[in-house]
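Chemist: okay, sequence plus prediction incoming.
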Amino acid sequence: MGRGTARVFAGGGGGDAARKVDDLSVQNTSPPPSRRKRAAPPPHASHGEERTDVYSPEKRSAVMRRVKGKDTTPELAVRRILRKAGIGYRLGGAGLPGKPDVVMKGRRVALFVHGCFWHGHDCARGARQPKANADYWIAKIGRNRDRDARNAAALTEQGWRVVTVWECGMKAPDFAANLIAEVRDQAAAD
């Protein structure tokens, strides 16, 4: 074989394959894909059994602390829709009640993007009750709802129009058109 040429041929049985490239012979000793052992699925409880947390309480706490509070996937999707529609905005209304996710200052429109579970929406996802530490989480989500209502009222009192986008609503096929229409309606209202 000359330089720059390659020839591939099947080797002997047992799944071995030999490759001849520029007079170098390399043996592939791994079994063919059909004979490879598959990794065992992760351990989990059987149907009906209560699952235990795989993390220690300290590790779980550290994991939960890292949950993003800004630039979430739903927020990025909303911003992408607004940008494509040519609607100008600013991020994070620092100094405004509740720090809205998106602010249209000249139009006095404040937009919040809420996750259904965390903000206690009345959809299927928002109605789910956590099993671990349920009393704490039910109270926490209730406080979140109260805080959201207070912030919306404070913004309205200051002359802002508030738009709340719920995570579950983003799955609707006409979500983008409805969001653009709602923002434009709020911006035009005076």
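Modeler: Thanks, I have the structure now.
Chemist: CA only for contacts and neighbour counts going forward, please
Modeler: Fine.
Chemist: contact partners for the residue nearest in space to the middle of the chain?
Modeler: By CA atoms, centre = their mean, the chain has its centre lying nearest to residue 73, at 4.5 Å. For residue 73, no contacting residues are found, by CA atoms under 8 Å, 6 or more residues apart in numbering.
Chemist: run through the strands of the chain in chain order.
Modeler: 6-10, 17-21, 24-28, 90-91, 102-104, 109-114, 161-166 (DSSP state E).
Chemist: residue 141 is nearest to which of those strands?
Modeler: Smallest distance to residue 141 across the strands of the chain (CA to CA): 12.1 Å, for strand 109-114.
Chemist: pull the residues that contact the closest one.
Modeler: 74-75, 93, 100-104, 160-167, 183, 186-187.
Chemist: which of those residues count as buried?
Modeler: With neighbours counted by 16 or more other CA atoms under 10 Å, those contain buried members at 74-75, 93, 100-104, 160-163, 165-167, 183, 186-187.
Chemist: on that earlier part again, distance to residue 65 added to the strands of the chain, as a markdown table?
Modeler: Converted to a markdown table, the strands of the chain look like this (distance: least, CA to CA, whole Å):
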| stretch | distance to residue 65 |
| --- | --- |
| strand 6-10 | 53 |
| strand 17-21 | 50 |
| strand 24-28 | 46 |
| strand 90-91 | 22 |
| strand 102-104 | 23 |
| strand 109-114 | 18 |
| strand 161-166 | 22 |
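Chemist: let's bring in a second model and compare:
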Amino acid sequence: MKEKKPMTRSQNMARVKSKNTKPEVFLRKLLWHKGFRYRLNYKELPGSPDLYIPKYRVAIFVNGCFWHMHENCRYSSIPKSNYEFWENKLEGNVERDKKNYAQLESMGIKVIVVWGCEIKRMMKDEVVAIERADNLVCEIIN
């Protein structure tokens, strides 16, 4: 029988999806059931927001805590191996995000960022999901 080799970090990171992730799909379904209609990965706008709700001019980004360096989050850390590479890459992501958010806001589009850890909590606890969904609806409408 052939032994299974452990994946290298590179192979593992290459398997990470950028679209249609579980947290993103969860949020999409939640908003759809609340009656919101949206565009997915709308390339006409800076940063291609994960969801764009044209009626309310709202761009929603579902950010992974690792890839976008969510502050004070247990899922956000820079890998110890090849530290400089990862530090530059992740900090570059954060800078690009800031630039995209500023561009969107200058166009009169409201930016909402929903973090992966928030959605994980929502997926585990229905009470948290309902509460956060209501807050999100208020953010979109106002």
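Modeler: Noted; the coordinates are in hand. Here the structure is a predicted model, which is why all the values come from computation and not from measurement.
Chemist: quick revisit: deepest-packed of the strands of the first structure, please.
Modeler: Highest mean neighbour count of the strands of the first structure: strand 109-114, a mean of 23 (counted as mean count of other CA atoms under 10 Å).
Chemist: that one against the second structure, how far on average?
Modeler: Average distance, strand 109-114 of the first structure versus aligned residues of the second structure after superposition (mean CA distance after the TM-score superposition for the first structure): 0.5 Å.
Chemist: which residues in the second structure does that strand match up with?
Modeler: The aligned range for strand 109-114 of the first structure in the second structure is 58-63, by TM-score structural alignment.
Chemist: would you pull up how far that stretch lies from the middle of the chain?
Modeler: Chain-centre distance of stretch 58-63 of the second structure: 7 Å, with CA atoms, centre = their mean, to the nearest Å.
Chemist: other SSEs contacting the top helix by length along the second structure?
Modeler: If you go by DSSP state H, the second structure has its longest helix at helix 83-106. Applying 3 or more CA pairs under 8 Å, 6 or more residues apart in numbering; DSSP states H and E, one finds that helix 83-106 of the second structure contacts strand 110-115.
Chemist: okay, and the strand it packs on goes to which residues in the first structure?
Modeler: The aligned range for strand 110-115 of the second structure is 161-166, by TM-score structural alignment.
Chemist: picking that back up, so which of the strands of the first structure is nearest residue 173 of the first structure?
Modeler: That would be strand 161-166 among the strands of the first structure, by CA to CA, at 14.3 Å.
Chemist: and that closest one with helix 134-157, angle?
Modeler: 150 degrees (axes from the mean of the first three to the mean of the last three CA atoms, to 10 degrees).
Chemist: quick one on the thing from earlier: which position in the second structure aligns with the residue nearest to the centre of the first structure?
Modeler: In the second structure, residue 73 of the first structure lands on residue 22 (TM-score structural alignment).
Chemist: the strands of the first structure: which one's closest to residue 68 of the first structure?
Modeler: Between the strands of the first structure, strand 109-114 lies closest to residue 68 of the first structure; by CA to CA that is 12.6 Å.
Chemist: distance of residue 103 of the second structure from residue 48 of the second structure?
Modeler: 12 Å (CA to CA, to the nearest Å).
Chemist: hang on, I meant residue 67 of the second structure
Modeler: 16 Å.
Chemist: ok, and the closest non-adjacent residue to residue 43 of the second structure?
Modeler: Nearest-residue entry for residue 43 of the second structure: residue 49, 7.6 Å, with adjacent residues in sequence omitted and distances by CA to CA, 6 or more residues apart in numbering.
Chemist: residue in the first structure paired with the one you found?
Modeler: Match for residue 49 of the second structure (TM-score structural alignment): residue 100.
Chemist: its match and residue 125 of the first structure, how far apart?
Modeler: Distance from residue 100 of the first structure to residue 125 of the first structure, by CA to CA: 22 Å.
Chemist: what does residue 151 of the first structure give?
Modeler: 23 Å.
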